[in-house]
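>>> turn this into a structure:
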Amino acid sequence: MFGIKRPKSIDDKTWEKYQEDVTAKVLLLEKQGWPIESIKEFGKYFKEMLGRKGQSSNMSEIVSSCYSDTQIVGTKVFDNMWYAWKADRISASESKKKLSGLMKITGMDKLDEKSSADQLRAVADKINKKMKPDDKFWGSLAGTVEKAYYPNGMKGDLGKQLHLFRYVISYQQAKYIVDNYKGRTDEEKLINYIVKEKIWNWTADESARLHQKLYTNSQNTIIYPNGHSNANGGVNLKVVTNTRFRSEFIIIGDGKFLALLDKDATQDAKANCSSFNYARQNDYIHQVLDVNPAGENYNYEHQFREEARYIHDKYGNRIIDTNTGKEKIFAAPKLSNMNQYENNVNKFQKKFKGRVLS
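Okay, the predicted model is just below:
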C-alpha cells in the first residue's frame, strides 16, 4: 500500500500488521469524509516519515503517529490533505462536506450552544499551537465557508458548529500571541507580533461598537460588565489582522485581550469578546456569515455567553428593570450614541498605531 515495498528485514507477521494498520487508518480518514486525493497525501507523508526513520523502524508506530498528525489542524500533513481537496473551487455541497470533515476532526461536531467553555477549549487543542493568526489556512477556511453558505446563510447543525468554531479560533489566536511574544500586557505582545512578523494587513480603525456593551439605567448611570477597565478612557480597542478583518483582538484599557474561552474570562470578556470573521470586510457577506448567526433569528450563541450579557443579583438571578419590566441586559451603544466615546476611541487607536510604527 502507498507504493511501499516490503523491507527484507520484516517478517510476514509484521508486514501483515502494518498493512492492517494502514488499512484501518485509511478507513478512518474515509469515514471523516476525506477524498482519495487527500488520502494520497497521507500516504506521501507516511512514506516521507518512514524514509526519515528508516524501514527498520516500527512501522505500526509510524502509521499511528502519521495518522495522529492528520487529526491536528495546521500540521504539514493536514495542510497537504486540506489543499488537495479542491472543494472551494467546486460547489457549495462539496464545500460543506469538507467543512463537515473539519468539524469531525476538531470534535466540534459533538458540541452545540449548550457546551461548556472547557469543552470548547478542548477543541482548541486540536489546532496546531504553532499556527499564527495570519496563517493562510484561515483564509482558505473562510473561503470554503463563503462558498458553502453565501448567500443562503449559516443554516443547519453544520452552520451552527462553524459559527461556534469562530470563538475557538479566536481563543487559539489570542493564546498564540500571549504564549509566543514578549510584553508586559497582551496589547504589547500583539504589537511585537505585528512588528516582528512584519504583518502589513492589520488595522486598529475597525469599529469596536459591538464590543462596548453596557447598561444605562433610568438615572442615566452607566453600568459595565464585571471586569471592565476604566483605563484609556474606559473603551475597548479592536485590532484586526488577516486581510485587516478576519482575526480580531479586543483589548481593554489595561491591555488585556477579551477572549470568551479564557480560563479566567470575566463577564466583560464573555460579553465583549473577539471572534474570527469568515468575511474579509464589513459588508453584506459579513452580515450573512458572521453577524446574523449571532442574532436572535438563529440562536446559535453559547448559552454561557448569552447569560453573561445579563445583570444579576448576588444570588445569580437576572435583575428586572422596574421601569420597563424587562431584564437588565448589557447592549452595544446605538450608532447615534457613539459620538460620546469617539474621542477616547480615537486616542486609544492613535496610541496603538503609534507604538506599532515607532
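>>> use CA for all of it now, contacts and neighbours both
OK.
>>> contacting residues for the nearest residue to residue 127 once chain neighbours are set aside?
Computed as CA to CA, 6 or more residues apart in numbering, the closest residue to residue 127 that is not its neighbour in sequence is residue 73, at 4.6 Å. Contacts for residue 73 (CA atoms under 8 Å, 6 or more residues apart in numbering) come out as 79, 106, 126, 127, 128.
>>> got a list of contacts for stretch 338-352?
Stretch 338-352 has contacts (CA under 8 Å, 6+ apart) with 191, 204, 205, 209, 232, 233, 234, 235, 236, 237.
>>> got a winner among those residues for most neighbours?
Among the contacts of stretch 338-352, residue 236 has the most neighbours (other CA atoms under 10 Å), with 31 neighbours.
>>> can you tell me the closest non-neighbouring residue to that one?
Taking CA to CA, 6+ apart, and ignoring the residues beside it in sequence, residue 236 has residue 252 as its nearest neighbour in space, at 4.6 Å.
>>> what's the burial count for that neighbour?
For residue 252, the tally of surrounding residues (other CA under 10 Å) stands at 29.
>>> thought it was touching residue 239?
No - shown here, residue 252 and residue 239 do not form a contact pair, counting by CA atoms under 8 Å, at 11.2 Å.
>>> so what's the residue nearest to residue 212 when sequence neighbours are not counted up against?
Among residues not flanking residue 212 along the chain, residue 332 sits closest, at 5.6 Å (CA to CA, 6+ apart). By CA under 8 Å, 6+ apart, the residues touching residue 332 are 209, 210, 211, 212, 213, 214.
>>> if we go to 6 Å?
210, 212, 213 (CA atoms under 6 Å, 6 or more residues apart in numbering).
>>> all helices for the stretch 101-250 of the chain, in order.
Listed in chain order, the helices found in the stretch 101-250 of the chain under DSSP state H, counting those that start in this stretch are 117-124, 136-149, 156-180, 186-196, 242-245.
>>> which of those sits closest to residue 48?
For the helices of the stretch 101-250 of the chain, distance to residue 48 was read as CA to CA. The smallest value, 22.4 Å, belongs to helix 136-149.
>>> next, the second sequence, to be compared with the first:
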Amino acid sequence: MPPIIWDDAAQRLLSKEIIKKTRRRSLKEAREIEQQILQESRLVGSSIYTKMFQASKQEPKEKLALLLGQLGAQMEEGTLQLLGPYQIDANMPPHGEFLRLLAKTVQQAYSGKVLDDPQVHQLRMYLDRHNITYIRQLFGGQGITDEAALSAYVRASKKSGGLGGQKLIAERARFHNKYQHNYQPGGENRKRLTPDFHGEFILDENGHFVSQWNVLEFDSAGKLITDFDYYRKRCGTYTQWHSFQQQILNGESFNYADRNDLVHRRLDILPPGQLDHPLRKEIAKEWKNPANKVEYHWKKADKQKDGYSQRDLIKKRAGWLSIFLLIIGIAKRNLFRHR
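Next up, the predicted model:
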C-alpha cells in the first residue's frame, strides 16, 4: 500500500493550525481542540485536509498516491475498493475547494497524457457517490425529487452548503442516453454540472438522478460488488435488467477537466473504455451512444429555463464572438472588393 504519511511541509501546516487554535486555552480545552483538528485532518476535503494537501511539496503523482493510500485504495478484480482509514468528508459540497484542487493535481500529473491509472480513474465514481448523497441528504427528503433538491442546493447560501444562487451548467447529455437496439427519441436524460465543471448530475425526465449508485451494492465487509453474474441473477425480469443497465451506463461522472476540451477528452472521456470496473465494461458491450444531430438532439425541453441552470456562458460568449468576427470579416472583404 502507498505511504499515507504527509511530508514535512504539510505536517508543519498542521502543527501551526493546532498552535493557532489552542493558544490561550486551558490544557483540557487545548487537548480537545487538538483531537478535533487531528480527526478532521483524516477527512478528505475538510478545511484542514485541503490546506495540508495544498501545502504539501510532493509532486502531483505523489500527492495522488498519498490520497489513495489514505483512503485505503486497493484494486480487487478490476474494481477500486476504498477501505480507509481516511474517509471523504460528508460536509464537503460538490463545489468544494478540495475537488478543484484534486482536479488541478490530476491535470498536472497527466499533462499532455491520457489518464492510465485505474485507481485515479475509478476514484471519480466515489466522488460521484459523495456528491449525489450530499444533495439528497442536505436538500432532499420525502416527497422531494432529486431535481428539486438540486435546485435547492443552487439557491441555498454558501454558508449553509449551497451555491448562493450561482447556477449550474446545462450541457448536452448524449453520452448519458445510451441505447441497446433502436434509439427512441423523447424523455432524454439531462446533464447538469457544477459551475467549475467538475461535479456532474444526470436527471431523467421525472427529475430523478440517474446513477450507478442507485443500484450498486456493498458486501458485508463493506466492499463494492461489481460481479456481472451477481446482478444478473438479482434482476429477475428483462425490464429490471434493462433498467439496471441504464443506471450503470447513463449516470454521472466526475470530471477532472475544467471544461469540455482536449484535457476533458484525455482525462475523462477516453479512460472509461479501458479503466472502468468490470461490470460497467461488460454491460457497455451491448450499448451504443446516439449519433449527434442524427438521433440525439438538443431538445426544446432541455433548453427551457429551469431556474437553476444555464448554458455555459463562456461558450455562449465565444459563439457570439465568432459570429461577430465572421461578420466583420465578410464586411472587410466586401469593402475591399468595392475599392
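>>> TM-score of the superposed pair?
Remark: TM-score between the superposed chains equals 0.71 [TM-score structural alignment, normalised by the length of the second structure]; 275 aligned residues with a CA RMSD of 3.1 Å.
>>> what range does the top helix by length along the second structure cover in the first structure?
In the second structure, with assignment by DSSP state H, the single longest helix is helix 313-337. Under TM-score structural alignment, there is no match for helix 313-337 of the second structure anywhere in the first structure.
>>> got it, and stretch 96-109 of the second structure?
With TM-score structural alignment applied, stretch 96-109 of the second structure matches the range 135-148 in the first structure.
>>> touching that stretch from outside, list them.
For stretch 135-148 of the first structure, the surrounding residues in contact (CA under 6 Å, 6+ apart) are 88, 92, 95, 96, 278.
>>> highest neighbour count among the residues you listed?
Highest neighbour count within these: residue 278, with 26 neighbours (other CA under 10 Å).
>>> pull out the buried residues from the match of stretch 96-109 of the second structure.
137, 138, 139, 141, 142, 143, 144, 145, 146, 147, 148 (16 or more other CA atoms under 10 Å).
>>> can you add distance to residue 195 of the first structure and give those back as a markdown table?
What follows is these, written out as a markdown table (distance: CA to CA, whole Å):
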| residue | distance to residue 195 of the first structure |
| --- | --- |
| 137 | 21 |
| 138 | 20 |
| 139 | 21 |
| 141 | 25 |
| 142 | 25 |
| 143 | 27 |
| 144 | 30 |
| 145 | 30 |
| 146 | 30 |
| 147 | 33 |
| 148 | 35 |
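>>> residue 19 of the first structure: which of the residues you listed is nearest?
residue 137 (32.0 Å).
>>> name the helices or strands packed onto the longest helix of the second structure?
The contact analysis (3 or more CA pairs under 6 Å, 6 or more residues apart in numbering; DSSP states H and E) places helix 313-337 of the second structure against no helix or strand.
>>> how many neighbours does residue 31 of the first structure have?
12.
>>> where do the strands of the first structure begin and end?
Listed in chain order, the strands found in the first structure under DSSP state E are 215-216, 222-223, 237-241, 247-251.
>>> was I right to think residue 170 of the second structure contacts residue 313?
No - at 10.1 Å, residue 170 of the second structure does not count as touching residue 313 under the criterion of CA atoms under 6 Å.
>>> residue in the first structure matching residue 16 of the second structure?
With TM-score structural alignment defining the correspondence, residue 16 of the second structure maps onto residue 44 in the first structure.
>>> what of residue 87 of the second structure?
Per TM-score structural alignment, residue 87 of the second structure is aligned with residue 126.
>>> contacting residues for the nearest residue to its match once chain neighbours are set aside?
Spatially, and ignoring its direct neighbours in sequence, residue 126 of the first structure is nearest to residue 72 (5.0 Å; CA to CA, 6+ apart). Shown in contact with residue 72 of the first structure (CA under 6 Å, 6+ apart): 126, 127, 128.
>>> could you do residue 32 of the first structure as well?
residue 101.
>>> farthest-apart pair in the buried residues of stretch 135-148 of the first structure, please.
Top of the distance list for these (CA to CA): 137 and 148, 16.4 Å.
>>> check contacts around the residue mapped onto residue 104 of the first structure from the second structure.
Under the alignment by TM-score structural alignment, residue 104 of the first structure pairs with residue 69 in the second structure. Residues near residue 69 of the second structure by CA under 6 Å, 6+ apart: 2, 4.
>>> equivalent analysis for the one 3 residues further on, please.
Residue 72 of the second structure makes contacts with 82, 83, 84, as judged by CA under 6 Å, 6+ apart.
>>> for those, give me a markdown table that also has distance to residue 119 of the second structure and neighbour count.
Below are those laid out as a markdown table (distance: CA to CA, whole Å; neighbours: other CA atoms under 10 Å):
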| residue | distance to residue 119 of the second structure | neighbour count |
| --- | --- | --- |
| 82 | 10 | 22 |
| 83 | 13 | 16 |
| 84 | 14 | 14 |
